[in-house]
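[1] The following block contains a protein sequence and its predicted model.
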Amino acid sequence: MKLKNILLTIILLTSITFANEIGKPFVQIGHVSAILASDVSPDEKYIASGGNGNVIKIWDIKTAKEIKTLYQHNDRRDWILFIKFSSDGKYIISADSGRDSEIKYWNLITGKIIKNIKLTGVTTKVISNKKYLVVLESNDKYTASIFNIKTGKKIKEFSINRGYIGSAVISNNSNSLIIGYGGDKNGIIKYNINTGKIINIYKDEHLDTITTMITSHNDKILISGSDDKTIKIWDNINGNILKTLHVNYKDIKSLYLTKDNNKIFFTSFNKVILWDIPTSKELNSFEGHKNHIFKINMFIDEESFITASADGTLKLWNIYNSNPILNFRGKTSEIYSMAILNNKLISHNKKRLKVWNLSNGKQIKEFLGNNNQITSISTNKNKIIVGGFDTSVNILNFENGKIIKKFKAEKKFKDKKLPTLRIRNKVIFSNITKDNKYIISVQYKIIQIINNKNGKLIHTLSGHKGGILSISFNSNGSNLISSDKSGTIKIWNIKTGKNIFTFTEPKNVLFPNIFKFLITKDDNYIFYTIKNAIRMLDINNKKIVKTFKLKTTTIYSLALSKNQKYMITGDQNKNVNLWDIEKKEIIKTFKGHSGEIYNVSFINNDKKIISGGSDGVIKIWDIEKSKEIIMLVSFNDGEWLSITPNGFFDSSKNGAKYLNILTNQLNVTSIDKFYNTFYRPDLIQKVLNGEDISKFIKDINLNKIIQDGSAPIVSIKTSSQKSKKRDINLKLEVCTIDDGGYDNLTLYLNDRAVDVISKDRALKLQKQSKTRKECFTISKLISLQNGKNKIGFKATNKAGTIESNLDEIVVNYKGRSDTKPNLYILSIGVDKYRDGDLQLKYSKADANAFAEVIQKVSNPLFKNIYTYQLLDKDVTKSKVLEMFKKIGKKTTREDVFIFYMAGHGITDAKTGAYFYLPVDFRYKNENSVRKKGLSQNDFKLALSKIQAMKSLTILDTCNSGSFSEAMASRGVLQKTAINKLTRATGRATIVA
């Protein structure tokens, strides 16, 4: 093994990025695939993890929130097999596996690479202690390379015995390297780390591969785990066996020996076992993972530990509890298939299909595609064709997701080279012919053609030597084309079932997988992927006429433009490349994915590109601007998000819970604190329609908002309880952070704002803490609703720009419920605005008519109905707020309140905020609206005075313009504003 170079300068390479920037929202995606390596920081605040997908995630251990993602775009790597924090916790060391791998030193604060060690052999193991970093490589020769772990400087290299290396460990005194072998050379060999000479060969070998080893803290004991279902305890001085523990567990990947040398924690498949050495008995087991556990990270007190698993999760455990107490998990799944129909994107997540509207970035539908794992999706007119693990092909109605037809493919395959019947018989591809007559079902090497009317098997097409990887139709749908793992492309006549064309990749390529191919409109050429190249095949003479080549990496996906002058590819290096077919060159590269790209397509008349893959996200790119414009994320729990690179987002009801903001280099906070700034569905739609939103970005200075100071930490000191009284006194605590201060102390009852306490009012109520000068408490009386009362409390910083977290308790109250409630109606309307340009004709009449109609139809339902009105000259800001106070004093929790408002409403295009214009409003400039209009905060304060928990707000307001907003976009902008208003008040709001 040779060391090529060590980059010791602090650099920011274009190919090296860390995904999460300070002051910009980012999505909590987590790991989508296996976690193979992890380590806890010395201060036990953070954990770093990595594995398949070649990304490193930094997590906050206390909150299980993802803080940063570190990844590299250009270099292909197999997986990350080693992660270690430095002893001072300032940087992270990582290593990937395979040929030409690298060791990287990452600055934890900045996320940038500070050292880069390039290796030339095939890296199989990387281990470390406080002094050394050791790399074990197998190539033409087997070597151990010793590095100073602090400086990255190579100290020594020596040869080691050949054989499969199952495990290795460095002694704590740094004098020896111990290697456990597997295969036909099972055994343990100890090497002098300074000379490379063999010190000892341990006797009484394991009967199977040694999978993990650890030494005691004083180096006197060596413990080894093996696939022979035993753990052996050795005298590490003379190599003699001291004890064999017949644990009867296989697949032991990780070990931890307690400081007293009496107990062992070890992993077996998906659980951790605690074993008592003196009695040789199992004391406890910890279960919760769904796949292999690769690493145990024990805390200093030996009472807590974190596990890393192939199921893509980390779990925090306490040794006294068999269940995990915290999960660090991936939120999405890999995107293997995508299809586009009527400007709608269809993707799948395990069993479910997700449908996105590409005009506004919303996920509009989700339905079950298969009772088992979905393996493929395709479309035909208004149908979705779904293949699954259970050998079924389902045809679904696109509009409602209902299954129109279901076919079961026959299980005929007896290829014993395949590991399981499940792999042999799953439907890996499915489709329907253009004439709607035949269903195509692909299982491994076999294609079945099924009659769409009666479900009968018509043809079974065989002849592929490798598993089939892709299928498609020619232009008129008469022929089926298929490609496989052996580098072969076949064309079949669908009607006769005959093979009419066969072509095999002529070059001698190792693993000649043809993952994707496309046929041109004239049926004369096929473009197909082969490793790091695309070939253009002339069908008529079976000759390759063009080859398009990348330096390295495997190409997984391919698409042609409508004019067939350009193509796009997605590859293992996480890149989307746009090619000029005539010139045979890449003209643009789009970077941003953190995993392999399995799907690419042109959309929007070839103006945009859409891509998806192993990182579980879908990205839309603007070709002309050469940049990402939107990311779409569908989560495993059914929630979704669409987000611009600048952080503007739209989401499902609870989708925003997966958004966080990095407020400094290692602190994240939830998007709730900045929700009003970044929740902008109107801007998502603008971007997708090709509009420039840079002017909106300029208006946001999030760094300034962050500099305003943190929101306080708030808590409800009153415990959850059952109450016999309707009115209870709450003890609320507020603790300010640094100079952030506090304001807008808000109480919520069942998600509705019921009291807003300003800073001035809080000063009169507060009682200073005797032990913590930054904290104070206030007492607040709250009236309960009959039944369950979920009481929440939150605040903002003194600038009102950042929200605190919400603290909640539950109080149950059983009161009288046999009496009818009262109904309170407040209707306001303005026709005669003092600004002559704003005058209306029907607002006053509508307000009167609304109150009359509601009163008439509601009489039988309520004990009493009380109607209040403000019309024309009385609709001033002060009188509206005063009226809410007046009504609020009369209402109870069981009453009903309806608020109707007619007149002029206006939406701030810069912030997406809604304002109602009172009668005395005069337009001078944009600031006059913000100053004189009734704002979201005004309505929040007003509605908090209303005791009635059942309430409805109806906005029958003319949108008099949205601060220079185009009329075509006002509808979605108004909806954005109303959604923000509803979230702030917790009250149902509709637009008439």
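    Everything's here; your move.

[2] going forward, measure contacts and count neighbours with C-alpha atoms only.
    Fine.

[3] ok, I778 - contacts?
    Neighbouring residues of I778 by CA atoms under 8 Å, 6 or more residues apart in numbering: K731, L732, E733, A762, L765, Q766, K767.

[4] okay, these in CSV with distance to K315 next?
    Output for the contacts of I778, formatted as CSV (distance: CA to CA, whole Å):
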residue, distance to K315
K731, 35
L732, 33
E733, 32
A762, 41
L765, 43
Q766, 41
K767, 41
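
[5] hmm, which two among these are most spread apart?
    K731 and A762 (12.8 Å; CA to CA).

[6] So between those two, which is more surrounded?
    Just comparing K731 and A762: by other CA atoms under 10 Å the higher neighbour count belongs to A762, 19 against 15.

[7] Regarding that one, what is its secondary structure?
    helix (DSSP: H, G, I helix; E, B strand; the rest coil).

[8] Likewise for K889?
    helix.

[9] what's the burial count for it?
    For K889, the count of nearby residues is 11 (other CA under 10 Å).

[10] likewise I534?
    The tally of other residues near I534 (other CA under 10 Å) stands at 22.

[11] does it belong to a helix or a strand, and which?
    strand 533-538 (DSSP states H and E).

[12] any residues touching that strand, and which ones?
    Applying CA under 8 Å, 6+ apart, the set of residues contacting strand 533-538 is 524-529, 543-550, 554-555.

[13] Likewise for stretch 621-628?
    With contacts defined as CA under 8 Å, 6+ apart, stretch 621-628 is touched by 588-590, 592, 607-610, 619-620, 629-630, 644-645.

[14] second one coming, line it up with the first:
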Amino acid sequence: MFFKRIFFLFFFLSAVIVYPQDGYILPQTGHWGTITSAQYTADGKYIITASEDNTLILWDAETLDELQVFDWHNDAIVSFALLDDSSTVVSLSKDGMYSITDFKSDSLVATGEVPEGTILQLFKAGDGNSIVLVTDQGELYIFDKDSEEPESAGRLPVTSFITVDYDPVNERFAVASESGEITLFDAGETEPLGVLAQSSKNKFRKLLFSPDGNYVAGISDVAGSGDNSLIYVWDTQTHQIVFSTTAGKGYLEQINFLNSSGTLIYSLSDVKIAAYDLATKTEVFSIKPTGEITALAVSPDDQKVVTAYFDFTLKQWIASKQTIINEFSPSVKKINSVKTDAQGSTYLFSLELADFFIWKNGSEDQNKFLPTWDGNLGAYDLSPSGNFFAFGGTAGNVKIFDTENSIEVSNLSVDATGGVKAIKWYKNDELVAIGAEDNSLVVKNVNTGRVQAVFKGAKTPVSAIDISPDNSMIAAGTIDGTVLVWRINGGSLINEFAAEEPSSILSLAFIDEGKKLISASENGEIIISETENDGQTIIPDFESERVTSLAVSPKGDLIAVASENNPVVVTSPEDTSFIQEIGLPTGQALQVMFSANAEYIFVVHSDGNIYIFNINTGNLIGNLYFFKDGEWAFINPDNEIDCSESAADYLRYIRNNQSFKINLDNFPGYKPGLANLILF
């Protein structure tokens, strides 16, 4: 785990020990990407889930509390296996990297990559302590947690296949070919054991042996039927079909087996979750699910089933009674971006679903949650004084809100049927520049709604706007990579810089007292342009990187660049030999912003929260989380917390994979006002 878990020591404050020593605070945020697989540990105490967000999460199977997050991978996790020691998990990501984790000690035992090919799947071997790797070329490798690297173990006797599964009890493979055949092979043998019967050949995208190896199940796309899907189960001795069902169009199916009997559990998305006894050929139960299931696991004693859903929730239920006993629902409100005013007295956080959180120093109601119910957010900006903000959505209008009272004070009509993509306040609280539908920049008075100026010349929609420090020039970047500069008085076009390769301008800002303009495009080009002549300088360090955000410090002497490749880089636009690299957890920095005093840098991360770093040292200062209904929490590296009253419901104190609810009345690390010390 990365920044979310930072260890510390609690001292005894009274005769009663409320919280064990050597623990950590863990916000219960869950996954932020699709959960692709789940498994119970052999002792049934824990559940492990893997996700497209590049992480594994360890859960308490009794409470579904989140206990640990393992973020060793840099790509989506496609497979993992638990060894028989009940503490080791081996995981595989899409980029071909594997990791071995001891989740009891929270340590990365080993990591590496297979010498050749892309890893298609990994499986636990028959001894329970080794792993079998299969590449997309059919190469086989085997290793255990003490191996320095995987050793070659031959190859499958096929040259082209879609998916594969391994039966550790009988040491054999089931391989689904491109032609639609499923063939059984003994490990190490070239001759097939047989081909599984089908009435018509279908392309199988998933295969799964039963725990005893007596059955193999598969999910296919039915030939010639569009998106229809089919679930088959075969007897591995007779190679005959013993069960089949059609899911219908558009459904995401899941299959698993009970551990102690030949019973298949399968889900047909929002149609049903059912159990079918393959020996007696009877349906054991059938229930209506509560959403689209992305993963399904059965406890070792066959008593419980856990299901994961598209909205990242988990539900655990008793198999025999089909009753839900507990569930986890992500509580975090993902942060999209953050802005502050020139004085650093107001912070405006843009949250998912076009909600806002206003943090205003000196205000009687300092923290305000503002749901707008406007759906998607196109663009927004905070006024220089911090007293107002403007935002535009897909409806093509711009709303003005008062940050002190969180009320709408104006609604500006704009000709932008495709949605407002760029907004910028003038150096006062009266005028706002907006990218319009006809590719022009329209300046409107927020009090009267009247058009004050129109700047034309852009050939594609405006994606970024800035105004020079002396209020004499306005600049715009467009989605084709062009940068234009106008004189505000008179509206004349001063300069135009066309991109060699079209790529949307993400951000731009005047620097050097307005003499220069720095811009960043999606393709990684960061260019410094002379505002009143043709001079341009490309900052070479970021070429070929896909940039996600550019920020300029208040004095213009520093820039911060976030790209798809970690880390965030802070440097000087004039001398890039000075570099402060800020490491991040797996995922992506969506936005970077300097504090008003340029002491801190705020990084909005794809995991939904904000990381705050000291610019000079690169050290983490703390993490800021937002939860449902406007609750928030700030956690620093010493595990001291400041939070709203009900935010403790979304936090747990973890020690030795045990979770404890946090009571702010007696929690030693609760420090009211801590967040204000950082923000203001």
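    Structure's in. What do you need? No experiment lies behind these values; they were computed from the predicted model shown.

[15] Provide the TM-score value for the superposition.
    Once superposed, the chains reach a TM-score of 0.81 (TM-score structural alignment, normalised by the length of structure 2), with 638 aligned residues with a CA RMSD of 4.1 Å.

[16] thinking again about what came up before, looking at the contacts of strand 533-538 of structure 1, point me to the pair that's furthest apart.
    Within the contacts of strand 533-538 of structure 1, two members stand farthest from each other by CA to CA: N524 and T554, at 25.4 Å.

[17] Looking at these two, which is more packed in?
    More crowded of N524 of structure 1 and T554, by other CA under 10 Å: T554, with 20 against 13.

[18] Verify the contact between that one and N532 for me.
    Yes - counting by CA atoms under 8 Å, N532 is a contact partner of T554 of structure 1 at 4.6 Å.

[19] after the stretch of helix or strand V409 of structure 2 belongs to comes which helix or strand?
    Take DSSP H and E as the rule and V409 of structure 2 turns out to sit in strand 407-413. Per DSSP H and E, the first helix or strand lying C-terminal to strand 407-413 of structure 2 is strand 423-425.

[20] distance from that next one to structure 1 after superposition?
    For strand 423-425 of structure 2, the mean deviation from structure 1 after alignment is 5.0 Å (mean CA distance after the TM-score superposition for structure 1).

[21] what's that strand packed up against?
    strand 377-382, strand 388-393, strand 431-435, strand 462-467 (3 or more CA pairs under 8 Å, 6 or more residues apart in numbering; DSSP states H and E).

[22] Need the contact partners of it.
    Contact with strand 423-425 of structure 2 is made by 379-384, 390-392, 431-435, 464-467, as judged by CA under 8 Å, 6+ apart.

[23] So for the strand holding V409 of structure 2, what gets flagged as buried?
    Buried residues in strand 407-413 of structure 2, counted by 16 or more other CA atoms under 10 Å: S410, N411, L412.

[24] Check stretch 424-442 of structure 1 too.
    Using 16+ other CA under 10 Å as the burial criterion, the residues of stretch 424-442 of structure 1 that qualify are 424-434, 438-442.

[25] how long is that stretch end to end?
    Distance between the two ends of stretch 424-442 of structure 1: 10 Å, counting by CA to CA, to the nearest Å.

[26] mind checking how far it is from the chain centre?
    32 Å (CA atoms, centre = their mean, to the nearest Å).

[27] now swap in stretch 67-83 of structure 2 and tell me
    Worked out by CA atoms, centre = their mean, stretch 67-83 of structure 2 lies 14 Å from the chain centre.

[28] How about stretch 378-397 of structure 2?
    Centre to centre, stretch against its chain (CA atoms, centre = their mean), the figure for stretch 378-397 of structure 2 is 26 Å.

[29] What helix or strand is N676 of structure 1 located in?
    Assigned by DSSP H and E, N676 of structure 1 belongs to helix 675-678.

[30] Mind telling me the two of the buried residues of stretch 424-442 of structure 1 farthest from one another?
    R424 and K434 (27.5 Å).

[31] List of residues touching the strand holding V409 of structure 2?
    G396, N397, V398, K399, I400, F401, D402, K444, V446, N447, G449.

[32] those strands in the stretch 201-350 of structure 2, which residues are they?
    Ranges of strands in the stretch 201-350 of structure 2, per DSSP state E, counting those that start in this stretch, are 203-209, 215-221, 229-235, 241-248, 253-257, 263-268, 273-277, 282-287, 293-298, 304-309, 314-318, 323-328, 335-340, 346-351.

[33] Can you check which of these gets nearest to K628 of structure 2?
    Shortest distance between K628 of structure 2 and those, using CA to CA, is found for strand 346-351: 10.6 Å.

[34] how far off strand 377-382 does the closest one point, in degrees?
    Put simply, strand 346-351 of structure 2 runs at 170 degrees to strand 377-382, going by axes from the mean of the first three to the mean of the last three CA atoms, to 10 degrees.
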